[in-house]
Each structure stands twice: as structure tokens, then as C-alpha cells.
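In: got a structure for you, letters missing:
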């Protein structure tokens, strides 16, 4: 049985990612055009197993699938680049559900760069206090709003090199904005994506930024848009950090189940990796 790394190295990434799609249909949002046409013969029987009539028109079928999967990430709620940027900055170390609730409350009062930049910091802090690090996040989002006004005419830039200059924006946030606001291929890597691809043995890295760099070399560009959405959901619901649900995972037989340890323990052999029990 080939491993996940071997399949992707041999150009068969669809054998790894396609089996996950019916579990998380919202990810079909980012599978379009030629890519969807190419994988549809493989996707179709997987959807049939879920009890859907695949003789129907494809777009209508996918629409119904996505309705049954209402879960959305904080970064993908809006097509508005400003709201996507602010939601994603706020999402750091916070659950998506809470981030969405808090950012919705924030946008009722301050929904533009100009409004947020001019807001009294204590008012912003009061609104976003339910999420962690609210004082630091207030400084970040207001600083980002001011820089948007001062340097980018109040608009969120659509280039990585510009986004990364904004306060509170690192590689993950910048790539989320590119993917979810501008539909620009990029690979946002959070702790879930980082953990999963290391667990698969696809990369051997110690931080998300290095993981991102390697994934951009390994994964075909046509798959970049879907990677973050699909693997975050997979990491939250199946390939969990402590007790992964290997018994329901469609990739169980392909997965080497590598334990990821960023810092080796004392008296432990270099590498710090072993097999994970099912």
C-alpha cells in the first residue's frame, strides 16, 4: 500500500484529497473548472455512497451537499477583503465560532478601515473582549486599518508582499486573505494543516511557515485554494491532535501516523518521531 507522501510525489494528489471532499462539502467551493471536471468521475461514486442522486445536474447537487454542511471558517465568511482581513487577525488562538460572533458585533459599529481606525480603542476592546488577547488584537486591527488608509488608499491590497506589512499580519493571515478575499492561489498554514501534513510524513518541519514553503513546492498549484479549508475541517473533526478518529478516516490505510514533536524530549533520540496508536 503506497503512503500519502508516495502518492503525492507520483502526481496522484487526487487519491489523497478527493476522498476527504464528501466529508466536508463546503470545500467544493474552492474546487472549480478544469479541476472539478478532472476529479468528478472519482468524486461521483463517493457522493453516491452518501445517499445522493448523482444523476442530477452537478451544480445543483453540490449546492445541496454544501447546504447539509453549514460549517464555515472565520476567514471565509465574507468576500469583502477588509472584513476577511479583520476576521482572520482576530481568529488567532480563538475558535471560529467565537471569532465570527465577535467580528459580527464589531462590524455593526466599525465596518470600514476609516471607521475602525477612528474608533476609541476602549470601545473596540469592549466588543472583542470575549476572544483571547483582545488588547493586542485591538492594536493590530486598528494599526492595520490605519496603514490601509495611509499606504493603500483605504483598500486591502491583493499582493502578499503588501499584506505582510500590515500590523497583525503574518504568512497565514496574508495567505488567508489571498485565498478567501481574492481567490488567489495560496496555502494558508495553521496548526491543523501543519500537524496533518507532518503526521502524513509529507513534510518534516517544526513550524507552519516552513510547512507553507514546502507545501508550495510539493502541491500542484491547482489544489492550493482548497488545502486550507479542507485540512482545517479534517483536522478539527477527524485527524484531531490527541485522539484522531482513524476508524472513520478514509486515509487510514495510507497514513503512516507519525507523531509530531517540535522539540525532542531529553534523553530521546534525535528526530522525536514514532508511530501513533490507533
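Out: Thanks, I have it. Quantities reported herein were computed from a predicted structural model and do not represent experimental measurements. Numbering: from 1, shown residues only.

In: make it CA atoms for all contacts and neighbour counts henceforth
Out: OK.

In: mind listing what the residue nearest the centre of the chain touches?
Out: Geometric centre of the chain, nearest residue: residue 228, 3.0 Å, by CA atoms, centre = their mean. Contacts of residue 228 were listed using CA atoms under 8 Å, 6 or more residues apart in numbering, and they are 187-189, 193.

In: another one to put next to it:
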């Protein structure tokens, strides 16, 4: 085992998640918040609005997600207002998002369900959210955390990558990372992990050419795989 590997192993063994999150909080301050958190702060914070925004965000950059979501939600902030639009109109409103036509179809299906079964108010319920077309565990967890304040972790590629570089998990997919984190991390930090690590992974601990030399976490980071 060479010196660099020994150093990484030693850092991983001593790694403190609480300390890391404190430093990440400082590090991400200059950067935009993760899209769904930013939209919630702007007032788009109902279950229905967050579900639509999260659907838009799938495989779409935050820089696109935020303005596209605001354009759609300004036009159709509630299920009944969305149902006034044809599928082609919804598709056009979210055209910059990936798979816009499929997302538009699913959005209208969700709006119909909310209107016919729940009197226009989509409940923030885990089983219901996971049953919605186009909504997987990541989106469901984000909505539950942001709207209802439930202890949930939304693991995207950024959270997955950062946690593996820290040596906090050794996993091959975001789904596996989620399962491990739910066992290892205290529930009171679950929402914070998602809120902080998404902008950290997007702007600092990037997939290619991470900004290690200027990162506040360099003294404690094992830099596994970097």
C-alpha cells in the first residue's frame, strides 16, 4: 500500500460527517441552491407544485429546471389550472426539459388524479407519490422532505459521488447509496444531506476535474477515486 493510499485510508477512518456538512454549508454559500429547495423558497411549495418541478428536473440541469418550472407553475399552479391546458401546450411550456412530451402526459395524469380523487389537493403521502407516473424514490423523498419536513434523503448522482469520494459509502449506484445512508446517517441530518450535497457536488466536488485544491474539505477528505 503506497503513501497516498494510506493517507486516504487514514482520512476515511477518521472522517466526520458532521464536520464535513459544516464545511459544506460554508462552501456552497456562494452558489445557487438546489432547484427544488430554491423553488420552495420562491413560494412553489405545495405537493403538486414540487412534484411537477421534480419531474421537470429529471435529467435536466438546475439552470433549466428553475425557469421552466416557474413558467409552467405560473400558468398552472394547481391541478385544475393544468387541466385547462392541452398536452401540446404543456409540452411547449416545458420544452427545454428532457423528455418533455412524456413528462407533459404524466403531469396531466397526476393533475386528473388530484382533481378527481383528492379535490384538487395532492396529499404529501409516500405511497401515493411513489405510485404517480414519472415519480421515483428520489423525487418522492425530495417532495416529502421539502413539503412535509419528513426525514428523507434524495440521492442523486451528486450525493452518490460525494459520499463515495468521502469513503462514507462504497456503492455503485445512487439507489444503493440511499439504502446505506438510511442505515448510517441520523434522521435529523437526512434533509440537510440532500440540501447541501447537491450544490456541493454540482459546483465543487464535480464529476470531472473536482476543485480539490480550493475546497474547504481538502484537509479531511480522503479523495477516494479522484
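Out: On my side now, so go ahead. None of the values given here were measured: they were computed from a predicted structure.

In: hmm, back to that, the residue nearest to the centre of structure 1 -> structure 2?
Out: Residue correspondence to structure 2 (TM-score structural alignment): residue 228 of structure 1 is matched to residue 194.

In: not counting its neighbours along the chain, what's nearest residue 142 of structure 2?
Out: Among residues not flanking residue 142 of structure 2 along the chain, residue 154 sits closest, at 5.3 Å (CA to CA, 6 or more residues apart in numbering).

In: can you give me the neighbour number for the one you found?
Out: Neighbourhood size, residue 154 of structure 2 [other CA atoms under 10 Å]: 24.

In: and whichever residue in structure 1 pairs up with it, how close does it get to residue 174 of structure 1?
Out: Using TM-score structural alignment, the partner of residue 154 of structure 2 in structure 1 is residue 188. Noted for residue 188 of structure 1: a distance of 8 Å to residue 174 of structure 1, by CA to CA, to the nearest Å.

In: try residue 153 of structure 1
Out: Counting by CA to CA, the gap from residue 153 of structure 1 to residue 174 of structure 1 is 18 Å.

In: okay, these two: which has more neighbours?
Out: residue 174 (27 against 11).

In: residue 247 of structure 1 maps to what in structure 2?
Out: In structure 2, residue 247 of structure 1 lines up with residue 213, judged by TM-score structural alignment.

In: for residue 205 of structure 1, same thing?
Out: Residue 205 of structure 1 maps onto residue 171 in structure 2, by TM-score structural alignment.

In: which element is the nearest residue to that match once chain neighbours are set aside on?
Out: Spatial nearest neighbour of residue 171 of structure 2, excluding adjacent residues (CA to CA, 6+ apart): residue 177 at 5.8 Å. Using DSSP states H and E, residue 177 of structure 2 maps to helix 174-184.

In: once aligned, what mean separation remains between that helix and structure 1?
Out: Taken over the aligned residues, the distance from helix 174-184 of structure 2 to structure 1 averages 1.1 Å (mean CA distance after the TM-score superposition for structure 1).

In: starting at the chain centroid, how far to that helix?
Out: In terms of CA atoms, centre = their mean, to the nearest Å, the centre of helix 174-184 of structure 2 is set 14 Å apart from its chain centre.

In: then stretch 149-161 of structure 2?
Out: Distance, centroid of stretch 149-161 of structure 2 to centroid of chain: 6 Å (CA atoms, centre = their mean).

In: how far away is residue 67 of structure 1 from residue 25 of structure 1?
Out: From residue 67 of structure 1 to residue 25 of structure 1 the distance is 9 Å (CA to CA).

In: so for these two, which residue has more residues nearby?
Out: More crowded of residue 67 of structure 1 and residue 25, by other CA under 10 Å: residue 25, with 21 against 11.

In: check the secondary structure at the spatially closest residue to that one that is not a sequence neighbour for me.
Out: Distance criterion CA to CA, 6+ apart; nearest residue to residue 25 of structure 1, sequence neighbours excluded, is residue 66 at 5.1 Å. What DSSP: H, G, I helix; E, B strand; the rest coil gives for residue 66 of structure 1 is helix.

In: what's the match for residue 21 of structure 1 in structure 2?
Out: In structure 2, the residue matched to residue 21 of structure 1 (TM-score structural alignment) is residue 25.

In: give me the number of residues near its match?
Out: Number of residues near residue 25 of structure 2 (other CA under 10 Å) recorded here: 15.

In: repeat that for residue 122 of structure 1.
Out: Neighbour tally, residue 122 of structure 1, other CA under 10 Å: 10.

In: map it across to structure 2 for me.
Out: Using TM-score structural alignment, the equivalent of residue 122 of structure 1 in structure 2 is residue 88.

In: what packs against the strand or helix carrying its match?
Out: Per DSSP H and E, residue 88 of structure 2 falls inside helix 87-93. Using 3 or more CA pairs under 8 Å, 6 or more residues apart in numbering; DSSP states H and E, the elements in contact with helix 87-93 of structure 2 are helix 62-75, helix 100-117.

In: need those in JSON lines with distance to residue 165 of structure 2, can you?
Out: Below are the helices and strands packed on helix 87-93 of structure 2 laid out as JSON lines (distance: least, CA to CA, whole Å):
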{"stretch": "helix 62-75", "distance to residue 165 of structure 2": "23"}
{"stretch": "helix 100-117", "distance to residue 165 of structure 2": "33"}
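
In: residue 188 of structure 2 is nearest to which of those helices?
Out: Comparing the helices and strands packed on helix 87-93 of structure 2 by their distance to residue 188 of structure 2 (CA to CA), the top pick is helix 62-75, with 25.7 Å.

In: quick check: the closest one aligns to which part of structure 1?
Out: Matched against structure 1 by TM-score structural alignment, helix 62-75 of structure 2 falls on residues 96-109.

In: got the contact list for that stretch?
Out: By CA under 8 Å, 6+ apart, stretch 96-109 of structure 1 touches 73-74, 83, 86-87, 90-91, 115, 124, 127-128, 130-131.

In: ok, now with 10 Å
Out: Outside stretch 96-109 of structure 1, the residues that touch it by CA atoms under 10 Å, 6 or more residues apart in numbering are 71-75, 77, 83-84, 86-94, 110-111, 115-116, 119, 123-132.
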